[in-house]
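Student: When you get a sec, could you give me coordinates for this:
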Amino acid sequence: MIRKLLPILASDDRAKMRAFLTVCVAYGILQGVALLLAIPALRHLLAGEASASWPWILSVIGAAVIAGIAFSIQSVLGSRIGLALMRGLHRSIIDHLGVLPVGWFSSDRTGRLSQSVSQGTTAVWTAASTLIQPLVTAVVTPMTIALGLLFIDWPVALTMLIAAPLLYLVYRWAAALAERSADQIDQAAVEAASRVVEFTRAQPVMRAFRADQAGNGMLARAHRAQQEASRRSLRTSLPGLIGFATAVQLMFAAVIVIAVWQSLTGAASAATAAVVLFAAARFTGPLIDAADLGSALRLAGHDLDRIDNVLDEPAQPEGTDSIEQAGELAFDHVDFTYPGGRQVLHEVTFSAHPGTTTALVGPSGSGKSTILQLAARFFDPDAGTVRIGGVDARLLPVQTVMEQLSVVQQNVYLLDDTIEANIRFGNPEATDDELREAIRLSRVDEIIDRMPHGLDTQVGEAGVALSGGERQRVSIARAFLKDSPIVLLDEITASLDPENAIAVHAGLAALSEGRTMLIVSHDLTTIAGADQILVLDDGAIVEHGTHTDLVAGTGLYADFWAERERAQGWRVTHPTDAS
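Tutor: So this is what the prediction gives:
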């Protein structure tokens, strides 16, 4: 565990960790020394030699005072080390998450991440600040007592020293038993955490469809599975715990037999035997504590392993090439399959140029949104090449790719901050004039005029204080402020009311000036004016051309348009209208 902690700490904190461990060892030794000094003091007192016991009593007091000082120092150092670890882990996790491919953040990892970032880092902090010292003391103090007893009662001391490696072997056996069910406990805990996140996020759906009991049932099953995993772990590890405790008690029984035998044979006085037994009792107590502390420390070690698994995930590969022509976007014979799924794209080839709009149309599941995700480099293709700025995106620095792109999605996520802060997120260095222009072009000025606090209005978590259309406008303003040459839009008008749809369309028209637009939409009126329309079916481009060309044909797009025209004539009738 300690070897795992050291690499996480900064260089100056590693020096503090070594100092902390040194003080912990010193405290354990001082505790043992104080107990050893108490033996002659007690022996003199039991023999009625009070005056001879005073020097030893004063020595005990002195050792106890020094041990108290050492304890205070290690407590302060332990707290600092724990906080440094917590800070270092959070920084490492956050920094590493920032370089992972966006596609890595699948839903099945949500529970594990939340478990690692919250409970995992807390467990590691607790281990460093409160578990290491008592565990070190539980090992060092008994060994100090055993070595010191060599000069007082060597048969008893020899028994302890011979028993030490045997006890260690039993302890390792007990630890191995506990390890068997550690993965099951981990998986159950992650599953429970995932269900809690899911239950929280799905509240609107559950309540709308009166499925809250079903959600409760899934959550309850996950918690029952976690409890069952804990019970199985206890059943598995119980023989080891009993075995270790029994071994310690057998060793203590052997010490009692030897001490009593020496007293009966006259090899040692009764007073000596009594104080030696007292010391032996102090030897066995910490050993049993060490077993419990070691178990808790192992659990923290598993938490640290889970965090290490996240940190070991490979960062998104990147190169050092430079953009050749800003705004160019091209797919060249691209194939792509989601992990564990079917092939989504096959031989997709097209180019999009600055100042043009490319629309993606097709039935659900045809691969439209996947093309946007590959264009944003959320994933990399299995075969073929995605070129950004005329260069294979994999050969560009990730930061360069991100500078080339703005993404406006159907489900806009806003930070729990003000409207202004969410817009400035696109470009924190933007001037006030640039901010005002982005607000005007995206029609966000109509929103802030209605708000009592204007730009300083808090949007709430995920932007819940704004409507879907208002969030879309803020997102478009963010894209204006970022001023990237390529803009990716995914079904952004799908669920808007007429007023917001008009405002968003106006914002998109302004945003498209001089930029490369790649847009996915089922609303054909949104993309009718596109410079090229790509029609996808089953992961392949089956048609391409302008709206006029495709409507005049007999392909899938013409069928879509005909369906739309027929839908325009639909109207809802009242029973009284029928006659």
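
Student: going forward, measure contacts and count neighbours with C-alpha atoms only.
Tutor: Fine.

Student: and the gap between the residue nearest in space to the middle of the chain and Ala182?
Tutor: For the chain, the residue nearest the mean C-alpha position is Leu113 (2.8 Å; CA atoms, centre = their mean). Look at Leu113 and Ala182: by CA to CA, to the nearest Å, they are 18 Å apart.

Student: Check Ser72 too.
Tutor: Distance from Ser72 to Ala182, counting by CA to CA: 34 Å.

Student: neighbour-wise, which of the two wins?
Tutor: Ala182 (17 against 14; other CA atoms under 10 Å).

Student: Now for that one: which residues touch it?
Tutor: Contact partners of Ala182, counting by CA atoms under 8 Å, 6 or more residues apart in numbering, are 233, 299, 302.

Student: now do Arg473
Tutor: Taking CA under 8 Å, 6+ apart as the contact definition, Arg473 lies against 442-444, 503-504, 507.

Student: which residue sits closest to Val551 in space, ignoring its chain neighbours?
Tutor: In space, and not counting its chain neighbours, Val551 is closest to Ala558: 4.6 Å by CA to CA, 6 or more residues apart in numbering.

Student: Next, the structure of the following sequence, for comparison with the previous one:
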Amino acid sequence: MIRTLLRVLGPKYAPPVRRTIVLMTVAAVLEGLSYALLVPVLRGLFGDDPGEARPWLFAFGGAIAVYAVVRYLGDLAGFRAGTTLLHGMYHRLGDHLAKLPVGWYTSRRVGEVSVLASQGVLRSMGVIAHLLGPFISASATPLTIVAVILVFNRQLGSAALVAVPVVLLVQAWAGRSMASTDTERAERDHESSARVIEFVKAQPVLRAGGRTAERFTLLDDSLRDVERTARRSVFSALPGAVGLSVTVQAVFTGILVLGAYLALGGSIGAAEVLTILVLAARCADPLLSLAEFGGQIRGAKAELLRLQAVLETEPLPEPARPISPARNDISFEDVRFAHGDRQVMDGVSVAVPEGRRLAVVGPSGSGKSTLLQLLARFYDVDGGAVRVGGVDVRDIGAEALMERFAIVFQDVYLFDGTIEENIRLGRPGASEADLREAASAAGLDEVIARLPGGWDANVGEGGALLSGGERQRVSIARALLKDAPIVLLDEVTSALDPVNEAVVHEGIERLMAGRTVVMVAHRMRTVQRADRVVFLDRQGIREEGTHEELLRLGGRYAEFWAVSAPVG
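Tutor: Coordinates of the predicted model:
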């Protein structure tokens, strides 16, 4: 577990933890060595002159004081390292997540990362502050005490030494027996949490359809699985815990019997036997606590492994010598791309001259949005090339590439802040005049005038306090403020009502003016204004031309237009 922790921390954050581990180990060894002074103390107390124990008592007290100081420093270092590294790991995780391709963030991964960034990092870094010291003490102190016993009596020390691998084997067996159920329990917990969230979110639909009982059954089944897994986890932990307790007690009993035998034979004094029994008893408590630490350590290790998996995910490679394109034309050259086992594109080629508009039309699942994602380098192509200004996007630095794009998605995400703060994300250093001009061009004036607080109105997490059309206007204002030379539009108006659609279209027209544009659309109103249209399906580009040319062709696009075109 400690090796995993140090790997996750990396070269920047691992050294202070190593120093903390050394300090905690020294404290644990000092604790064990201090108990060696009990031998002369008890020998003096049980001898002819109990006063002989006085100097040894002072020595024992001094040793305990030294141990207490070192233990305090070790625990303090653990807490400080834990809190410092917690802050550092959040930064490391955040910096790494910012480098990963946007395509990596599937809905499943977003959920996993959100849990990892909240509970996972806190739990794994809590190991340093709360678990590392007791774990090292429970491991190192008994071993030191065994060495002390071995020094004072070879026979009893050898018996204690033989017991060490036995205890370790029992502890390892107990851990393995519980590891499988720990994994299953974590999976069931995640599944039940997802079912609860799904049940709550689906209430309007379920009640409208009168199917709440059916959904209760699904949730109940999930919770019953959690209960069964928890029961199996308890039963799987029981043999290990009992086995470890019985083993420790058996070892103590064996040492007691051997000590009594040696004392009766005159090989050792009663004071020494008593002292060694006290030392052996002192070993028992930390050894038994290892069973308690086992579950916490496995849980923390599981979180560390998940954290390590994310941190070891390779970002898209950055060019050694980035090239800055002089133009803003776009070309897809024999592009091939597979998403998992599904081939999304196979030999797609299309070009968009600078300042022109390309509309991408086709059925769902044909790869329209993927075309935009490859252009913005959310993913890297498997074959062929995507170029901006004649330069492969893989040869342009990620930051420089994104500066060239203004992207407006169908699903707009706004941060929990004011309208002004969300618009300023497009260009944080923009002047007040530029900000107002962008908002006005996006049709936000009447929204801002209507909302309590105006520009300072809070939009809520994800923009929940605004309607879909209002969120889309903020997104367009943000893109206008950015003033990038290339605009990517992904089904911007597909879910808007007619009033908002009209306003958004006006903002989109202002955004597209004079820029290179690639737009994905289901509604055909915007397509008519494109300089070129491609019809895409799962076999690739089936038709290409202007809107009028494709209508005269009477092919797939014409059929699509007949179904999707506005009436009147």
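
Student: After superposition, what's the TM-score, could you say?
Tutor: Here the TM-score for the pair of chains, by TM-score structural alignment, normalised by the length of the second structure, is 0.91; 567 aligned residues with a CA RMSD of 2.7 Å.

Student: re earlier: okay if I get the contacts of Ala182 of the first structure as TSV plus neighbour count and distance to Tyr27 of the first structure?
Tutor: Below are the contacts of Ala182 of the first structure laid out as TSV (neighbours: other CA atoms under 10 Å; distance: CA to CA, whole Å):
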residue	neighbour count	distance to Tyr27 of the first structure
Ser233	20	34
Leu299	21	25
His302	19	28
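
Student: Strands of the first structure, start to end?
Tutor: Along the first structure, counting by DSSP state E, strands occupy 329-337, 343-352, 357-361, 383-388, 391-392, 405-408, 486-490, 516-520, 532-537, 540-545.

Student: Of all these, which one comes closest to His96 of the first structure?
Tutor: In terms of CA to CA, the element of the strands of the first structure nearest to His96 of the first structure is strand 405-408, at 21.5 Å.

Student: mean per-residue distance, the closest one to the second structure?
Tutor: On superposition with the second structure, the mean distance recorded for strand 405-408 of the first structure (mean CA distance after the TM-score superposition for the first structure) is 1.2 Å.

Student: what about that strand, distance to the chain center?
Tutor: How far strand 405-408 of the first structure lies from its chain's middle: 25 Å, per CA atoms, centre = their mean, to the nearest Å.

Student: Hmm, Ser192 and Leu219 of the second structure touching each other?
Tutor: Yes - if you go by CA atoms under 8 Å, Leu219 of the second structure and Ser192 touch, sitting 7.1 Å apart.

Student: Of the strands of the first structure, which is nearest Ala63 of the first structure?
Tutor: Proximity to Ala63 of the first structure, assessed across these by CA to CA, is greatest for strand 405-408 (67.4 Å).

Student: Give the other helices and strands that that closest one contacts.
Tutor: helix 468-482, strand 486-490 (3 or more CA pairs under 8 Å, 6 or more residues apart in numbering; DSSP states H and E).

Student: which one of the ones you listed lies closest to Gln399 of the first structure?
Tutor: Ranking these by distance to Gln399 of the first structure, with CA to CA as the measure, places helix 468-482 first at 13.4 Å.

Student: With respect to Ala280 of the first structure, which of the contacts of Arg473 of the first structure is nearest?
Tutor: Nearest member of the contacts of Arg473 of the first structure to Ala280 of the first structure, counting by CA to CA, is Val444, at 77.9 Å.

Student: Could you count how many residues lie near that closest one?
Tutor: When neighbours are counted by other CA under 10 Å, Val444 of the first structure registers 26.

Student: measure it to His505 of the first structure for me?
Tutor: Distance of Val444 of the first structure to His505 of the first structure, computed by CA to CA: 13 Å.
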